[in-house]
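A.B. asks: Can you look at this prediction? I've put the sequence above it.
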Amino acid sequence: MRALQALSLVLGVALAAPALTVPALAATEAPKPPSLSWSFDGVFGTFDRAAAQRGFQVYKEVCSACHSMNLVAYRNLRDLGFNEAEVKAIAASVEVTDKLPNDQGEMFQRPGLPSDKFKAPFANEKAAAAANSGKAPPDLSLMAKARPHGPDYIHGLMIGYEEPPADVKLTAGQSYNKYFPGHIIAMAPPLAEDAVSYTDGTKATVDQMASDVAHFLMWAAEPKMEERKRIGFQAILFLIVATGVFYAVKRKVWADLH
């Protein structure tokens, strides 16, 4: 009898557990960010160079103060439509430590070159963590591919800041973001109206800047996407033509046997 009672108790707890945990998990899940229509979506999608260039400007003037992009070199910006002179000027606008010492054996600073990777805002991860409440800001090189629906996530995160509900208490350095998992984020709102002055005259609203920087980060995460799609399309076209040729040859060879 006691064994049956114990088994009933275990089964009751097991059946009740999902009902207790699912609402708790659902309460901490962030709402899905708005799903936007991106120019690079679909089989024939391509990057919008103007949007990506604006996004680079947002990264350079706003995001690069905290976030590195260690996998992207200045010369890669040629793929976004920047000419050689512009790339050299962008690279030379920063001072970097040369990889080799001078004749006195000392490391020295020099203007950046197109072959250099984007300059990181901090000397190392520990320095980045010390300047940001103990946690280093993530590198953004692959951010658009590191999250599900990455561009939508980045755009949503940028526009998702709002006043917290009455029952949510924030500590110093925390902000409330409706699209961030858990909603409590250590990054202050990075964008504000007219935070940058776009060189092409586009109005720099928060939504516009968020969309542009998401577009740029998608390009940074997958710079060969257009080439990959083009090769894939050519391969499919070749297979279709080859299939037709092989079928015609088969009919010719076997014609006398039917």
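C.D. replies: Yep, that arrived. This structure is a prediction, so every number in the text was calculated from the model and none was measured.

A.B. asks: CA only for contacts and neighbour counts going forward, please
C.D. replies: OK.

A.B. asks: Spell out for me which residue occupies the centre of this structure.
C.D. replies: In the chain, the centroid-proximal residue (C-alpha atoms, centre = their mean) is Ala144; its distance is 2.1 Å.

A.B. asks: part of a helix, is it?
C.D. replies: Yes - counting by DSSP: H, G, I helix; E, B strand; the rest coil, Ala144 is part of a helix.

A.B. asks: just checking, it touches Pro223?
C.D. replies: No - checked against C-alpha atoms under 8 Å, the pair Ala144 and Pro223 is beyond contact range at 11.5 Å.

A.B. asks: follow-up on the earlier one: nearest residue to the residue nearest to the centre of the chain in space, please, no chain neighbours.
C.D. replies: The shortest distance from Ala144 to any non-neighbouring residue, by C-alpha to C-alpha, 6 or more residues apart in numbering, is to Gly150 (4.2 Å).

A.B. asks: give the contact list for the one you found.
C.D. replies: With contacts defined as C-alpha atoms under 8 Å, 6 or more residues apart in numbering, Gly150 is in contact with 143-144, 218.

A.B. asks: and what of Phe40?
C.D. replies: Contacts of Phe40 by C-alpha under 8 Å, 6+ apart are 46-48.

A.B. asks: which one of those residues has the most neighbours?
C.D. replies: Of all the contacts of Phe40, the highest neighbour tally under other C-alpha atoms under 10 Å goes to Phe47, namely 19 neighbours.

A.B. asks: Leaving out sequence neighbours, find the closest residue to that residue.
C.D. replies: Excluding the flanking residues, the one nearest Phe47 by C-alpha to C-alpha, 6+ apart is Phe40, at 5.2 Å.

A.B. asks: Over to the one you found. Which of the three states is it?
C.D. replies: With three-state DSSP as the criterion, Phe40 reads coil.

A.B. asks: all strands of the chain, in order?
C.D. replies: Counting by DSSP state E, the segments of the chain that form strands are 95-97, 109-111, 175-176, 184-185.

A.B. asks: For Val22, which of the ones you listed is the nearest?
C.D. replies: strand 184-185 (20.2 Å; C-alpha to C-alpha).

A.B. asks: Off-centre distance for that closest one?
C.D. replies: Relative to the mean C-alpha coordinate of its chain, strand 184-185 is positioned 18 Å out (C-alpha atoms, centre = their mean, to the nearest Å).

A.B. asks: For that strand, give me every contacting residue.
C.D. replies: The contact list for strand 184-185, computed with C-alpha under 8 Å, 6+ apart, reads 170, 174-177.

A.B. asks: Put this next to the previous one:
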Amino acid sequence: MVRLFGPFVGLFFAVALLWSFGNGAYVAITEPAAPTAEHEFHKHPKDVHFASDGAFGRFDKEQLQRGFLVYKEVCSACHSLKHVAFRDLQQLGYSEAEVKAIAKQWGTKQPTFDPKTGDRGERDNLPADHFPMVYYAGQGSPPDLSLITKARHGGGAYVDSLLTGYQDQPAELLKKFPDAKTPEGLHYNPYFANLNLAMPAPLTGDGQVTYSDGTPATVDQMSKDVSAFLIWTAEPKLDKRKQTGWAVLGFLLAATVLAYLSKKQVWSNVGGH
């Protein structure tokens, strides 16, 4: 009995699925969704070039050090790097002694807990420690930036566009969508998904940090430098991965040529018999 009615049950569900799909497509065509401010005024990331872009790109260590300085002086008060250890900074060109000093002088300490007494405390950071979490009592933790360039469409270009994209709401937006006025306490940024975000512009003007290499610390320069640094935090082994990739491709190419020549040699006399 089950075998008799089984095909009809399957046919019923197939027809129901096709009808639902067709009805949804018809409604989407005949009754398109009303336009929204987010859909019309949201911008895609700007076209920004970084030294690490492309198959031959490599990190610019001087830029990464400048970006780390921007993160340290501007961003670290609100955003953590929980997937990055202090000793990883040696990859940027810092010496072991410099890394120890950076870890020890970092504003946020490492939490400690004594299971025997139940006491909690703090200690200085060590090079082996990861950057400590930033936490606001009653508000939780702002987004961690370790993998932000992997988690957002556009990667480093998105971060750079967001940091430099703060502006007043366009008059055209308010005219077309009067109810879309930026709420009190939020800030308009067309590169953010819903146009308004709680974080105020972190880069407020030129000279906010002082670069040791003499590079002018303009808002645009600081934004690109910290974006490049966050590309590195998301994939610190990018340079090595590219080097390995080219070596593997060279090996595969050589192996392919050898395999083809071997095939020609082995089968060279087959056609004559």
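C.D. replies: Yep, it's here. Small disclaimer: the values here were computed from a predicted structure and weren't measured.

A.B. asks: The residue nearest to the centre of the first structure matches what in the second structure?
C.D. replies: Aligning on TM-score structural alignment places Ala144 of the first structure opposite Thr149 in the second structure.

A.B. asks: Also Met158 of the first structure?
C.D. replies: Match for Met158 of the first structure (TM-score structural alignment): Leu163.

A.B. asks: now do Lys32 of the first structure
C.D. replies: Lys32 of the first structure maps onto His44 in the second structure, by TM-score structural alignment.

A.B. asks: residues contacting that match?
C.D. replies: Contact analysis of His44 of the second structure by C-alpha under 8 Å, 6+ apart lists 158, 191.

A.B. asks: One more pass at 7 Å, please.
C.D. replies: By C-alpha atoms under 7 Å, 6 or more residues apart in numbering, the contact list for His44 of the second structure reads Tyr191.

A.B. asks: Same question for Glu162 of the first structure.
C.D. replies: Contact partners of Glu162 of the first structure, counting by C-alpha under 7 Å, 6+ apart, are 176-177.

A.B. asks: what does Val134 of the second structure give?
C.D. replies: With C-alpha under 7 Å, 6+ apart, Val134 of the second structure has these contacts: 78-80, 141.

A.B. asks: what do you get for Asp152 of the first structure?
C.D. replies: 33-36.

A.B. asks: Repeat the analysis, applying 10 Å as the threshold.
C.D. replies: By C-alpha atoms under 10 Å, 6 or more residues apart in numbering, the contact set of Asp152 of the first structure is 32-38, 144, 158, 210-211, 214-215.

A.B. asks: Gly12 of the first structure versus that one, what's the distance?
C.D. replies: 41 Å (C-alpha to C-alpha, to the nearest Å).

A.B. asks: Which stretches in the stretch 51-200 of the second structure count as helices?
C.D. replies: 61-70, 96-105, 148-151, 156-163, 171-176 (DSSP state H, counting those that start in this stretch).

A.B. asks: Could you dump the ones you listed into CSV and include distance to Pro216 of the second structure?
C.D. replies: Converted to CSV, these look like this (distance: least, C-alpha to C-alpha, whole Å):
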stretch, distance to Pro216 of the second structure
helix 61-70, 11
helix 96-105, 23
helix 148-151, 25
helix 156-163, 17
helix 171-176, 34
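
A.B. asks: which of those sits most buried?
C.D. replies: Stretch with highest mean neighbour count among those: helix 156-163 (a mean of 24; mean count of other C-alpha atoms under 10 Å).

A.B. asks: how about Asn76 of the first structure, what's its partner in the second structure?
C.D. replies: Using TM-score structural alignment, Asn76 of the first structure sits opposite Asp88 in the second structure.

A.B. asks: hmm, I was thinking of Asp207 of the first structure
C.D. replies: Match for Asp207 of the first structure (TM-score structural alignment): Asp220.

A.B. asks: Quick one: neighbours of its match, just the number.
C.D. replies: Counted with other C-alpha under 10 Å, residues neighbouring Asp220 of the second structure total 16.

A.B. asks: and it, what is it in contact with?
C.D. replies: Asp220 of the second structure touches 160-161, 163-164, 203, 205-206, counting by C-alpha under 10 Å, 6+ apart.

A.B. asks: Looking at the first structure now, which of those residues still hold up?
C.D. replies: Conservation of the contacts of Asp220 of the second structure in the first structure, assessed by both residues aligned by TM-score structural alignment, their matches' C-alpha atoms under 10 Å: retained contacts are 160-161, 163-164, 203, 206.

A.B. asks: Farthest pair within those?
C.D. replies: Maximum pairwise distance among those (C-alpha to C-alpha): 16.8 Å, between Ser161 and Asp206.

A.B. asks: Leu64 of the second structure pairs with which position in the first structure?
C.D. replies: Mapped onto the first structure by TM-score structural alignment, Leu64 of the second structure lines up with Ala52.

A.B. asks: To clarify, my last question referred to Val99 of the second structure.
C.D. replies: By TM-score structural alignment, Val99 of the second structure lines up with Val87.

A.B. asks: okay, now Gly24 of the second structure: neighbour count?
C.D. replies: Neighbourhood size, Gly24 of the second structure [other C-alpha under 10 Å]: 11.

A.B. asks: err, Ala172 of the first structure, not the other one
C.D. replies: Per other C-alpha under 10 Å, the neighbour tally for Ala172 of the first structure reads 6.
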